[in-house]
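J.: Based on what follows, work out the 3D shape:
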Amino acid sequence: MEIFTALRILLKLAEIWIPGDDKFMNSIKQNKGTEPDSYCGCSSSLPTLGPWPGHTYKIRDPETKRQITLVNGELRVEKDLGDQGGYHWVCIERDGYLGFLSPTTHVYMGHNNWGQFVAREYHHWAWEFFNTRAHPDGGQVLLTVHGNKMRKMAIQKGTWKLVETEGEGTAWEFVEVRTESD
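T.: Presented below is the predicted three-dimensional model:
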């Protein structure tokens, strides 16, 4: 797909370039990578990537800047608590699913049978399996397997609680954190 897009760009540039004509250079200067390209309707900027196994992240709601945090054994969204910890999550992979491990308590983020998200297990079981999906407005939606359905993680309105929903879900921002081993 990327090769095809690159070839289309080169062909488009070849169509507009005539030796000695400033039209070619002006078209390059005007394309800063933020506006949709007129010939394909796509943005030439790189997409926001989701989490990747082996990397550590803060998982943050871009609207409120609150992040998924483990406070006194309870999973919730909180403002940045400084260096107190509880809001770094190591992304791991098992059987093609992602998991998020707290490096301070060594428990995995997961869900219970009542549609709530928790962090209690020391193993990466099926109820700690996640996938992500890019949201069209930016960020990543976290999806979890519940029975034979995929449900999205959302912040319960008016609270700090994280719940499963079949609706929109929260588009999370994954902010990579540098660790001592990096």
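J.: all contacts plus neighbour counts: C-alpha atoms, from now on.
T.: Fine.
J.: for residue 110, what are its contacts?
T.: Residues counted as contacts of residue 110 (Cα atoms under 8 Å, 6 or more residues apart in numbering) are 117-121, 127-129.
J.: Now, of those residues, which are buried?
T.: The neighbour-count test (16 or more other Cα atoms under 10 Å) marks 117-120, 127-129 as buried among the contacts of residue 110.
J.: hmm, back to that, now, among the contacts of residue 110, which is nearest to residue 29?
T.: residue 129 (45.2 Å; Cα to Cα).
J.: The closest one and residue 99 touch, don't they?
T.: Yes: Residue 129 is within contact range of residue 99, at 5.6 Å (criterion: Cα atoms under 8 Å).
J.: Show me the two of the buried ones among the contacts of residue 110 that sit farthest apart.
T.: 120 and 129, at 13.6 Å, using Cα to Cα across the buried ones among the contacts of residue 110.
J.: re the thing from before, now the contacts of residue 110 as JSON lines including distance to residue 6?
T.: Below are the contacts of residue 110 laid out as JSON lines (distance: Cα to Cα, whole Å):
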{"residue": "117", "distance to residue 6": "42"}
{"residue": "118", "distance to residue 6": "44"}
{"residue": "119", "distance to residue 6": "44"}
{"residue": "120", "distance to residue 6": "47"}
{"residue": "121", "distance to residue 6": "46"}
{"residue": "127", "distance to residue 6": "41"}
{"residue": "128", "distance to residue 6": "39"}
{"residue": "129", "distance to residue 6": "36"}
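J.: Another for comparison:
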Amino acid sequence: MTIRDDASDTAPTAASTGWGPLTPSHTVVSDDADDLEQEKKTDYGMSTCAETVPLPGNTYVIRARDSGRAITIFNRELQLMEWDCAGDKSSHWECEERGGWLAFKNPVGGKYIGHNGNGVFHAQAEWHLLWESVCARKHPEGGFLLLNRGWWWWNPLQKMDVDESGRRLVHNSDRGTVWEFLRV
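T.: Alright, predicted model coming up:
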């Protein structure tokens, strides 16, 4: 259903009592099938919800902006998978903070997202330490890049990316996957 604003000039109307942005006095609703079909299409390249900033104390589904798939624990492995919004907590991540760094812990297994020292992300750690520390950097086109510390504190930050298989999460120094956070 497409709604069109019929206010076409800047003069005040009955619905708008002053100068400036007008409040339309009425709207027109389209019954055109093409308009209705256009509203049903989902473009995962664009966010389907309001931009949410990850903050400690909240729980999120962390979803790849381009595919809509979520970071999920499946068979004790961290993977990018289709998200079941019906309440599957294997895709839920509690955001915590320590020393200014964020960390994401799965509420079911109690494990943190971190890396294994070989450039692959996993959810095996029981504590928020160096390898589980992440920073969420705002992406200019919306969403966030997730950056993670390398082997030592002096190593440059690495971006979290999806590997060629489309399932595993890996370090990448050049490009990173753009993520969005859905608060649950």
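J.: What's the TM-score once they're superposed?
T.: TM-score of the superposed chains, computed with TM-score structural alignment, normalised by the length of the first structure, equals 0.71; 141 aligned residues with a Cα RMSD of 2.1 Å.
J.: would TSV of the contacts of residue 110 of the first structure with distance to residue 161 of the first structure and secondary structure be doable?
T.: Listed next are these as TSV, based on distance: Cα to Cα, whole Å; DSSP: H, G, I helix; E, B strand; the rest coil:
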residue	distance to residue 161 of the first structure	secondary structure
117	8	strand
118	10	strand
119	13	strand
120	15	strand
121	18	strand
127	18	helix
128	17	helix
129	19	coil
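J.: can you tell me which of those residues lies nearest to residue 52 of the first structure?
T.: Closest to residue 52 of the first structure out of the contacts of residue 110 of the first structure is residue 129 (14.0 Å), distances taken as Cα to Cα.
J.: Tell me which residue of the second structure lines up with the closest one.
T.: Superposed on the second structure with TM-score structural alignment, residue 129 of the first structure falls opposite residue 133.
J.: from what I can see its match touches residue 102, true?
T.: Yes: counting by Cα under 8 Å, residue 133 of the second structure touches residue 102, with 5.7 Å between them.
J.: For the match of residue 129 of the first structure, give its distance to residue 182 of the second structure.
T.: 20 Å (Cα to Cα, to the nearest Å).
J.: got it, and residue 77 of the second structure?
T.: Per Cα to Cα, residue 77 of the second structure is found 21 Å from residue 182 of the second structure.
J.: buried stuff in stretch 143-158 of the second structure?
T.: Counting neighbours by 16+ other Cα under 10 Å, one finds that the buried residues in stretch 143-158 of the second structure are 143-151, 157-158.
J.: can you check stretch 103-115 of the first structure too?
T.: 106-111.
J.: what does stretch 79-96 of the first structure give?
T.: 80, 86-92.
J.: what's in contact with that stretch?
T.: So stretch 79-96 of the first structure is in contact with 51-59, 65-71, 98-104, 124, 177, going by Cα under 8 Å, 6+ apart.
J.: if I line the two up, what does residue 177 of the second structure land on in the first structure?
T.: Checking TM-score structural alignment: residue 177 of the second structure goes with residue 170.
J.: Surely that match is in contact with residue 151?
T.: No: applying Cα under 8 Å, one finds residue 170 of the first structure not in contact with residue 151, separated by 11.4 Å.
J.: so can I have a markdown table of the buried residues of stretch 143-158 of the second structure showing distance to residue 19 of the second structure and secondary structure?
T.: Shown next, in a markdown table, are these (distance: Cα to Cα, whole Å; three-state DSSP):
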| residue | distance to residue 19 of the second structure | secondary structure |
| --- | --- | --- |
| 143 | 36 | coil |
| 144 | 39 | strand |
| 145 | 42 | strand |
| 146 | 45 | strand |
| 147 | 47 | strand |
| 148 | 50 | strand |
| 149 | 53 | coil |
| 150 | 56 | coil |
| 151 | 60 | coil |
| 157 | 51 | coil |
| 158 | 51 | strand |
